[in-house]
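Peer 1: how does the following fold in three dimensions:
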Amino acid sequence: MVRSASTPYASRDGTVEPADGAVARPLRADAQRNRAALIAAARTLFTERGSEASLEEIARRAGVGVGTLYRHFPSRQDLIEAVYVEEVEALCRSAEDFTGGSSWDALVHWFDRFVDYVATKKALLEELMATIGQDAPVFRTCHDAIFAAGRPLLDRAKRDGVVRPEVEFIDVLRMVSGVTMIRNAEPEDIRRVLSMALDGLRYRPTGPA
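Peer 2: Okay, the predicted model is just below:
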């Protein structure tokens, strides 16, 4: 499970794990709902408005007071980091949703979900970099979690012979990240280009000349 090294972390089961290693305490049901609503509202507004999204606006969208927001997230950085970690965890969990079909479909569907993750990441990354820096432990932890979730999907496709054996996960990640960064492109355009790029990973045995 991804966890920030600098702020308290509330897991999906409602347990708050303080950053200083103190004993975890459960959140009340209403507090869990408020925290989830704040993260959802922040995700939407940061994606829509970037750094222009205010904490007051996020609280209104979540249907809570600003005081409630600050009880869960004492600073803007804490909220941004929590949204970022939540997005990474959701991306990693989604790998489990694609294990029932073909290995190729699982790989494609997971990277399609990756497009949504990058859309939110772009909105958060500038502020995160400005406040905690690119060497912050949370970035390494999230990087490792993404590899742990996505690499098995690629390895399975390689074992099934549907992806070229020399393909490495880091190369696919760089390719997909590059596609998602196309400027002034609609989401459907990005997904169309991504589909063409991923198709280049397929294994196509060469017959006799």
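
Peer 1: going by C-alpha atoms from here, please, whenever you check contacts or count neighbours.
Peer 2: Fine.

Peer 1: and Met196, how many neighbours?
Peer 2: 10 (other C-alpha atoms under 10 Å).

Peer 1: one more, for comparison:
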Amino acid sequence: MAKQQIRTQRTDWQRNHERLVEVASVLVARDGAQVSLEKIAREAGVGSATLHRHFPSRRALLEEVFQGIVERLRRRAGELAGGDPRTGLVTWLEELTVCAANTRGLAAWLAAGADNDPPNGDTCHVVMREATTVLVERAMSVAAVRPGLSPEDLLTLAEAVSLVTEDDPTAARRLLHLALDGVRP
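Peer 2: Predicted coordinates for the structure are as follows:
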């Protein structure tokens, strides 16, 4: 009997966790990363205490909401690192910018993470910074970008363009390419 009760509790915990992430994903996409945690709990059909047991902070919830997108972007950066350094960097920045413009709340979340990353953390911002660093270093090694350009500069640029062009990937792409003309050596 005790094993069945534990199994049921685990099933309930997993179901609540998945439901919270699912609801949060929808609400963040619609309302942005500052959506009310109470609203997320209510629409997931759980109490706020349950939400906080699963996610002790907004940061923890949003990290999980954006985790799949960030992992896909990380893999893409790895693919691009195998080709032409300039093309890889530009393609990466374009894909990151368009993805963030299309994913409401992601650009703001990445920008906020720049100041709030815990040391040795594997946060969304850290993952994007590491991916960008590899591509920038490759581009610098063949003089495909200006000396002194930092990965943080390019992440800030991508985040800013994404924020002002949310839901408009065409404008995001166009503005990014205008800005990147200034990156060339």
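
Peer 1: can you give me the TM-score here?
Peer 2: The TM-score (TM-score structural alignment, normalised by the length of structure 2) is 0.62; 163 aligned residues with a C-alpha RMSD of 4.0 Å.

Peer 1: which SSE is immediately downstream of the longest helix along structure 2?
Peer 2: When structure 2 is parsed with DSSP state H, its longest helix is helix 2-31. For helix 2-31 of structure 2, the succeeding helix or strand toward the C-terminus, using DSSP states H and E, is helix 37-44.

Peer 1: buried ones in that next one?
Peer 2: Leu37, Ile40, Ala41, Ala44 (16 or more other C-alpha atoms under 10 Å).

Peer 1: likewise stretch 112-123 of structure 1?
Peer 2: Here stretch 112-123 of structure 1 shows Asp112, Phe114, Val115, Tyr117, Val118, Ala119, Thr120, Lys121, Ala123 as buried, counting by 16+ other C-alpha under 10 Å.

Peer 1: same question for stretch 27-47 of structure 1.
Peer 2: Buried, per 16+ other C-alpha under 10 Å, within stretch 27-47 of structure 1: 27, 32, 34-47.

Peer 1: how far does that stretch sit from the chain's center?
Peer 2: With C-alpha atoms, centre = their mean, to the nearest Å as the basis, stretch 27-47 of structure 1 stands 16 Å off its chain's centre.

Peer 1: and what of stretch 176-184 of structure 2?
Peer 2: That offset, for stretch 176-184 of structure 2, works out to 22 Å (C-alpha atoms, centre = their mean).

Peer 1: read off where that stretch ends up in structure 1.
Peer 2: Under TM-score structural alignment, the match for stretch 176-184 of structure 2 in structure 1 covers residues 194-202.

Peer 1: counting by contacts, list what the longest helix of structure 2 packs against.
Peer 2: Judged by 3 or more C-alpha pairs under 8 Å, 6 or more residues apart in numbering; DSSP states H and E, helix 2-31 of structure 2 is in contact with helix 37-44, helix 58-80.

Peer 1: quick check, nearest of the buried residues of helix 37-44 of structure 2 to Asp153 of structure 2?
Peer 2: Asp153 of structure 2 has its nearest neighbour among those in Leu37, at 31.7 Å by C-alpha to C-alpha.

Peer 1: in this structure the closest one contacts Arg58, no?
Peer 2: Yes: between Leu37 of structure 2 and Arg58 a contact is recorded at 7.4 Å, counting by C-alpha atoms under 8 Å.

Peer 1: possible to save the helices and strands packed on helix 2-31 of structure 2 as CSV with distance to His52 of structure 2?
Peer 2: What follows is the helices and strands packed on helix 2-31 of structure 2, written out as CSV (distance: least, C-alpha to C-alpha, whole Å):
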stretch, distance to His52 of structure 2
helix 37-44, 9
helix 58-80, 9
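
Peer 1: grab the most central residue of structure 1 for me.
Peer 2: Val88 (2.9 Å; C-alpha atoms, centre = their mean).

Peer 1: which element, helix or strand, includes the closest residue to it other than its chain neighbours?
Peer 2: Among residues not flanking Val88 of structure 1 along the chain, Cys142 sits closest, at 6.4 Å (C-alpha to C-alpha, 6 or more residues apart in numbering). Taking DSSP H and E as the criterion, Cys142 of structure 1 maps to helix 137-159.
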